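Novice: Below are the sequence and a predicted model for it; my questions follow.
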Amino acid sequence: DEHKHDEHEVDRDHTHLTEELKEITSIFEFVRLPDSAECVQKKIDQSLRDVVTDGGASKDLGHKDVVIEANLTCGHPDKITAFDFGPAFERFEDLEKIEVEGVVGDRSLSDSLTRERVKTSI
């Protein structure tokens, strides 16, 4: 059955992606911050989440969102004026979009980035 073959292919892809996610140990592999901010990563978590845009009716069973959450402590957070996610787009050729949410000091950040716009300012 062709449909079952596709499901096994999707399972293999998800297993590979899960293994690749486990290898991500530093958020600095994906985002550039100014050295002058003196940021140190305290925690990083990676997960996969199913994407359901049409109530599950689509045949696009294989689409997942990768969620990477990181906590950083910065000696000089005021030196952070932008986040450059160019490294993430360089590493993953099929990456389409990055949803960025965060808090830096008393400033909040929420933005959507693409290959055409890899930086977000705060």
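Specialist: That came through, no problem. Numbers count the residues shown, from 1 in each chain.
Novice: can we go C-alpha only for contacts and neighbour counts from here?
Specialist: Will do.
Novice: neighbours around residue 98, how many?
Specialist: Per other Cα atoms under 10 Å, the neighbour tally for residue 98 reads 18.
Novice: Report the secondary structure element holding it.
Specialist: Using DSSP states H and E, residue 98 sits in strand 97-104.
Novice: which strands and helices sit next to the strand or helix carrying residue 3?
Specialist: Counting by DSSP H and E, the element that carries residue 3 is helix 2-22. Under the contact definition 3 or more Cα pairs under 8 Å, 6 or more residues apart in numbering; DSSP states H and E, helix 2-22 sits against strand 39-50.
Novice: one more structure, for comparison:
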Amino acid sequence: MISCSSHGELIEELRDLVKRMERALGEENVVTLETLNSLGGQLRTNGQYEEAKEVHERCLAGRMKVLGEDHEHMLMTLNYLGIVYKRLGNHEKALEYYERALKGTRGCWGRFIRVRSAP
């Protein structure tokens, strides 16, 4: 259990936890990747977008390899990267990640999702 008194402490604890999990379970373990994704989320929340981008890109590479391109966790990471690139002001790259996430979501959940056409 992680017990922290500040957001900065939580980020440091998550960084340490990711390192320990990578050593114990491996970099491509699904639990390690989920923890890495959580670290990216905390970095995003704290406004540390450059580091969040790096962490989410590492997570994306691992999830793509382990889970495949249409897995819902991989699609969430694509969306998070879209958010990060938007916050960094790179709207073109953000749109690229959002579109990849949407395309994958349609592949994964296609029959459940109906996208309205623009009038």
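Specialist: Good, I have the coordinates. A quick note: this is a predicted structure, and the numbers were derived from the prediction, not measured.
Novice: TM between them?
Specialist: Here the TM-score for the pair of chains, by TM-score structural alignment, normalised by the length of the second structure, is 0.27; 68 aligned residues with a Cα RMSD of 5.4 Å.
Novice: quick one: buried residues of the helix holding residue 3 of the first structure?
Specialist: 10, 14, 17, 21 (16 or more other Cα atoms under 10 Å).
Novice: which one of these sits closest to residue 2 of the first structure?
Specialist: Comparing these against residue 2 of the first structure with Cα to Cα places residue 10 closest, at 12.6 Å.
Novice: measure the closest one to residue 99 of the first structure for me?
Specialist: Distance of residue 10 of the first structure to residue 99 of the first structure, computed by Cα to Cα, to the nearest Å: 24 Å.
Novice: hey, where'd the helices end up in the second structure?
Specialist: 7-25, 30-45, 49-67, 72-87, 91-109 (DSSP state H).
Novice: Could you find the closest non-adjacent residue to the residue nearest the centre of the second structure?
Specialist: For the second structure, the residue nearest the mean C-alpha position is residue 77 (2.9 Å; Cα atoms, centre = their mean). Nearest non-adjacent residue to residue 77 of the second structure, counting by Cα to Cα, 6 or more residues apart in numbering: residue 60, 6.0 Å away.
Novice: Next, work out how far apart residue 83 of the first structure and residue 121 of the first structure are.
Specialist: Separation of residue 83 of the first structure from residue 121 of the first structure (Cα to Cα): 6 Å.
Novice: Neighbour count: the two, which is higher?
Specialist: The neighbour comparison of residue 83 of the first structure against residue 121 (other Cα under 10 Å) goes to residue 83, with 17 against 11.
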